[in-house]
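Engineer: Sharing a model that was predicted from the sequence below.
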Amino acid sequence: MAAAADTAPRVVEDCRGVLQVLSDGTVLRHPPPAMDVPIDPSVEWKDVVYDAALGLGLRMYKPSAASSGGGGKNKKLPVVVIFHGGGFCINSYAAPHFHAACTRLAAGVDALVLSADYRLAPEHRLPAAIDDAAAALLWLRGQFSSSSGDPWLSELADPSRVFVAGESAGGVLTHHLNVRFSGGELLHPLRIRGFVPMMPFFTGVEPTPSELACPDDAFLNRDMSDRYMRLCLPPGATADHPFLNPFGPGALVLDGVAMMPTLVVVAGDDILRDRNVEFVRRMVEMGKPVEFVEFPGQGHAFFSLCVWSESVDELIRVFKQFMDKACQLQG
């Protein structure tokens, strides 16, 4: 009996108790802990499917006071496509904290918000999530090219004012979409005006000062960051893989890529703080229209974890300011 117990599969990777990988390769997913996060009552939402073959959906949010679409183009709303975090391994658009954050965003920037799911690792390692994020944008393009598009989009959305955002892992997706669709021709009639990666989950082999100083009890610490990295990248890949390190060996040279205006949201007490700031510095050196806003004292993923905080109030204000500026500058 003891010998049998010794050979029984054991947990070798654990992501917040929600995802466990056993020694025999079995992947176990458990329901997340129950959460009760207040939502903005002025926002309506509904779920739609954007890839039936893969079973992928998105949740659409609209301010309740949105125009019915009969007032002309000036009544149309901008669109924000957003991707959740979770190290590419856990969470979904339906996670209560991210759901609440999306209601706040839709109300605060007065936009239609589309929160899209993507396939998760380790069952589907990168680049699966990147491809799914691209498919969500292509689905959105198709909605405006079809006479049978979703009525929320056909009646309320302005395809010439589209923004893409994401938190943590979603921030990485935001960057890859900026690169993949640079120039915008592939997405016509959509017009992407800007990208907002929030605390993007960039990694690298050489540790940064903010990584070395990160306390063990941080929401995202070095151990959890390494675990997500191991599970989401191709087997055997290092933290310098270009899926997570935009400047790592083998990464696409970005000098000639016509990237769109980008606002990087940085948390001052985040393990990723230095990588996010370094990303902005290097992009600016290449002449890219990239800027950042830092929130001192905030930890990783504060957008969705501290939904009703003053910092999120300010983040939404800056987000809206960025949207308005991007539309004005580009005409």
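Structural biologist: Nice, I can see it.

Engineer: Going by C-alpha atoms from here, please, whenever you check contacts or count neighbours.
Structural biologist: Fine.

Engineer: Centre of the chain to the lengthiest strand in the chain, how far?
Structural biologist: In the chain, assigned by DSSP state E, the strand with the most residues is strand 157-167. Put simply, strand 157-167 sits 13 Å off its chain's centre (CA atoms, centre = their mean, to the nearest Å).

Engineer: For that strand, which helices and strands make contact with it?
Structural biologist: Packing partners of strand 157-167 (3 or more CA pairs under 8 Å, 6 or more residues apart in numbering; DSSP states H and E): strand 77-83, helix 169-180, strand 192-198.

Engineer: Take this one as well and set it beside the first:
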Amino acid sequence: MAGTTGSSTAATYEVDECRGVLRVYSDGSIVRSSKPSFDVPVHDDGSVLWKDVLFDQAHDLRLRLYKPASASASSAKLPIFYYIHGGGFCIGSRAWPNCQNYCFKLASELHAVVVSPDYRLAPENRLPAAIEDGYTAVKWLQAQALEASDAWLADVADFGRVFISGDSAGGNIAHNLAARLGAGAPELAPVVMRGYVLLAPFFGGTVWTKSEAEGPKDAFLNLELIDRFWRLSVPTGDTTDHPLVNPFGPSSLDLRPLDLDPILVVVGGADLLKDRAEEYATKLKAWGKKVEYVEFQGLQHGFFTIDPNSQDSKRLMLIIKRFMADNST
């Protein structure tokens, strides 16, 4: 406290901090660093071409498009693979080097057009903002399919083979899009959705799971950080049983009657989110959905972007490639 005659004024102090990128202060002010939390070099060897596109003028949101340099109008059309970045709904960007490097690998190894959209971040924009922006990003693709005005994309992209993947918070967005759009996403015609890849999806709930409660305190994504991300991103006054956070919460959408596209759920065995991902896959499979669950023993949250050249990351890429091939017809 800073004392004054007849009154007192509280000094502003830091309330929340997320990986050195986001700082929230007691007076409500928010400071974001332009420096990413993953300060790694970008590995752009020219084998993948990319460019940025404005997809939501109202919110000044952009996405980054990638395609193999070898792709051309005379080649066979390529599937479209969305990669929605993670960051607890609070941090992250399509332009962060770890995201860009992973998208290079996805475009090259999946031989696909990769779409990596940004979305509004919390706490400035709490949920459902990020979910709505994910929806806007796929509606943007529908406009491209109808207009075919951008030859850079239209000449090489197969709008009839679209997959949506998301990493952590991006996996949550992917789930909510799957539930909203339904099998094939008929409202997006002529775009045809073929499947979803949920990479360590960021789900929550008011009751801790065993992996959350007993997971290592020094985990890359520990319980304190999980709680902080949710505290900053759930709608004001709500809890982590919010329908967009907990797929099986007391007021969540009943997924049993929904016709869903195939879903691949991937998680590390040492990830504190493991139990929620496994429960999600197990319940959907029991309800007759086409769901595949893959667990990488002993690995932590985000292993595939933290070490994209590891043997496990390479195995994951092959699993995604096979999932796409199995669901392309």
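Structural biologist: Everything's here; your move. Note that the structure is a prediction, hence the values are computed from the model and not measured.

Engineer: what's the angle from the longest strand of structure 1 to strand 77-83?
Structural biologist: 30 degrees (axes from the mean of the first three to the mean of the last three CA atoms, to 10 degrees).

Engineer: before we move on, the earlier item: distance to S147 of structure 1 and mean neighbour count added to the helices and strands packed on strand 157-167 of structure 1, as CSV?
Structural biologist: What follows is those, written out as CSV (distance: least, CA to CA, whole Å; neighbours: other CA atoms under 10 Å):
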stretch, distance to S147 of structure 1, mean neighbour count
strand 77-83, 19, 26
helix 169-180, 26, 24
strand 192-198, 22, 27
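
Engineer: May I see these organised as TSV, with distance to V318 of structure 1 added?
Structural biologist: Formatted as TSV, these follow (distance: least, CA to CA, whole Å):
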stretch	distance to V318 of structure 1
strand 77-83	14
helix 169-180	17
strand 192-198	11
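
Engineer: Any idea which of those gets closest to D223 of structure 1?
Structural biologist: Evaluated with CA to CA, those place helix 169-180 nearest to D223 of structure 1, the distance being 16.2 Å.

Engineer: Next, the angle from the closest one to strand 77-83.
Structural biologist: 110 degrees.

Engineer: Have a look at how far, on average, helix 169-180 of structure 1 is from structure 2.
Structural biologist: When structure 2 is superposed, helix 169-180 of structure 1 averages 0.4 Å from its matched positions, counting by mean CA distance after the TM-score superposition for structure 1.

Engineer: re the thing from before, and the helices and strands packed on strand 157-167 of structure 1: which comes nearest I39 of structure 1?
Structural biologist: strand 77-83 (17.0 Å).

Engineer: which helices and strands sit right next to the helix or strand following that closest one?
Structural biologist: Sequence-wise, the next helix or strand downstream of strand 77-83 of structure 1 (DSSP states H and E) is helix 96-109. Packed against helix 96-109 of structure 1, as judged by 3+ CA pairs under 8 Å, 6+ apart, are the following elements: strand 43-51, strand 56-63, strand 112-116, helix 302-305, helix 310-330.

Engineer: so of the ones you listed, which one's packed in deepest?
Structural biologist: Ranked by mean neighbour count, these are led by strand 112-116 with a mean of 28 (mean count of other CA atoms under 10 Å).
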